[in-house]
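Engineer: Could you look at this predicted model? Sequence included:
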Amino acid sequence: MSHFAVFLRGINVGGNNMKMAALRTSLASLPLDGVKTLLASGNVICSASVSVDELKSMVEQRLRESFGYEAWVVVLDGPQLEHIVRACPWPAHDPAVHSYVTLASEPAVLDELARHGGEIPGVELARLSPEALAWPAVRGDTLASPFSKLSARPRYKSTTTTRNVRTLLKCSEALAALP
């Protein structure tokens, strides 16, 4: 049995509100163990005897059935998530800068984002793994930052989601605590 982190896209923003208790209840009906939510932004940890792709498919289908919206998730196993957190060149806790990681279910999408983002003056990017691209933003300017605007384009909606490195660290620590 493997441990996984599941990151939902677009939860509790833009009118797509979801209670974490309802999310846990819905996912607990799948063949998963230890389903837990972290924070209120669609972060789930669990254990399962399936592949990353199988878990992604199961969770997306369940979310569509339970909550009636076009659900997209990115799934990482424990070692992938731990590697991403360790590889990030920007600190998780900096009073002036937020460190973000855009996660993708399709590495080619991150290739494209990295290429386009690298063409924007002043944008710093670090590819952490095939499924993760890190970038810093000045606190208070995240949504206005050039890379945030690029990655928020509708074309990336079904394959990417972005998390603060602090959130990824909390998820990695919670995965490590699972039996």
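Structural biologist: Okay, I see it.

Engineer: Please make it C-alpha for all contacts and neighbour counts, starting now.
Structural biologist: Will do.

Engineer: quick one: the residue of the chain most remote from its centre from residue 144, how far?
Structural biologist: In the chain, counting by Cα atoms, centre = their mean, residue 121 sits farthest out from the average C-alpha position, at 25.6 Å. Distance, residue 121 to residue 144, using Cα to Cα, to the nearest Å: 14 Å.

Engineer: now swap in residue 176 and tell me
Structural biologist: On the measure of Cα to Cα, residue 176 and residue 144 end up 34 Å apart.

Engineer: List the contacts of the most centrally placed residue in the chain.
Structural biologist: Ranked by distance to the mean C-alpha position of the chain (Cα atoms, centre = their mean), the top residue is residue 7 at 4.1 Å. When contacts are counted by Cα atoms under 8 Å, 6 or more residues apart in numbering, residue 7 is found next to 42-44, 73-75, 161.

Engineer: Now flag whichever of those is closest to residue 89.
Structural biologist: Using Cα to Cα, residue 161 is the member of the contacts of residue 7 that lies nearest residue 89, at 19.2 Å.

Engineer: Next up, a structure to set beside the first:
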Amino acid sequence: MKKASKDSVSGSGRKFCAFLRGVNVKGTNMKMAEVCAVFEKAGMKDVSSVLASGNILFSSEKEEEELKRILEKSMSEHFSYEAFLFVKSQQEIETIFRETPFEANAEYHIYIFVGVEGIAKILMTEFEKSRKASGEEAQLMGRNFYWKISKGNTLDSEFGKILGRKKLKDSFTSRNLNTFEKVLKKL
């Protein structure tokens, strides 16, 4: 029998956040209450959302990979689009947030990327090849990729344009540091 992890919830399972990619951008519009209902129908417990960008908190006894398959299938069927999401446990989210290498700064966005195994190294390679904006930085910490870019330059930077490539769309999603903090406070 497994020991309860420090991120377990009595009776409901472990706590997770599913980070959905491409929600409420480029015509993929959905209400978070409806997304939460899809998660509940798929068997998730204690479902709630954080912001309208597709951060869904829930509890489950299942493992991350199985949750990813179940939830992507449920979302794809319900909303008639190809859903991509990345599931992280409460413990993983705490670690990702704690390891953030950049200090919060009102003039910069700090993005944290979650995705498939190995994507952080691919993103770092692409970042290293790209022309940098003033003050733009990136770092790998463990298996995670972090990017700092001055406000107003996210989509105009060379690296920002690389992030929009279709071949990468099912490999990762990103959230800013503030979103991660809000997710952690609600978990």
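Structural biologist: Thanks, I have it. Bear in mind that the values here come from a model prediction, so they are computed numbers and not experimental data.

Engineer: Drop the TM-score for these two in here.
Structural biologist: Superposed pair, TM-score by TM-score structural alignment, normalised by the length of structure 1: 0.91. Supporting alignment: 172 aligned residues with a Cα RMSD of 1.3 Å.

Engineer: so the longest helix along structure 2 aligns onto which residues of structure 1?
Structural biologist: Longest helix in structure 2 by number of residues, with DSSP state H as the criterion: helix 64-79. The counterpart of helix 64-79 of structure 2 in structure 1, counting by TM-score structural alignment, spans residues 52-67.

Engineer: Mean distance of the matching stretch to its aligned residues in structure 2, please.
Structural biologist: Following superposition, stretch 52-67 of structure 1 is found to deviate from structure 2 by 0.6 Å on average (mean Cα distance after the TM-score superposition for structure 1).

Engineer: And that stretch, what's buried?
Structural biologist: By neighbour count with 16 or more other Cα atoms under 10 Å, stretch 52-67 of structure 1 contains the buried residues 52, 55-56, 59-63.

Engineer: same thing with stretch 37-45 of structure 2?
Structural biologist: 38-39, 44-45.

Engineer: do the same with stretch 160-176 of structure 1
Structural biologist: So for stretch 160-176 of structure 1, counting by 16+ other Cα under 10 Å, buried means 160-169, 171-172, 174-175.

Engineer: in structure 1, which spans are strands?
Structural biologist: Along structure 1, counting by DSSP state E, strands occupy 2-8, 33-38, 43-48, 73-77, 97-104, 126-129, 132-138, 160-164.

Engineer: of those strands, which approaches residue 91 of structure 1 most closely?
Structural biologist: strand 97-104 (6.6 Å).

Engineer: Straight-line length of stretch 87-102 of structure 2, end to end?
Structural biologist: Stretch 87-102 of structure 2 has an end-to-end distance of 24 Å (criterion: Cα to Cα).

Engineer: Next: stretch 148-164 of structure 1.
Structural biologist: 12 Å.

Engineer: which bit of structure 2 covers it?
Structural biologist: Going by TM-score structural alignment, stretch 148-164 of structure 1 sits over residues 160-176 in structure 2.

Engineer: can you list contacts of that stretch?
Structural biologist: 19-21, 84-86, 109-116, 119, 126, 154-155.
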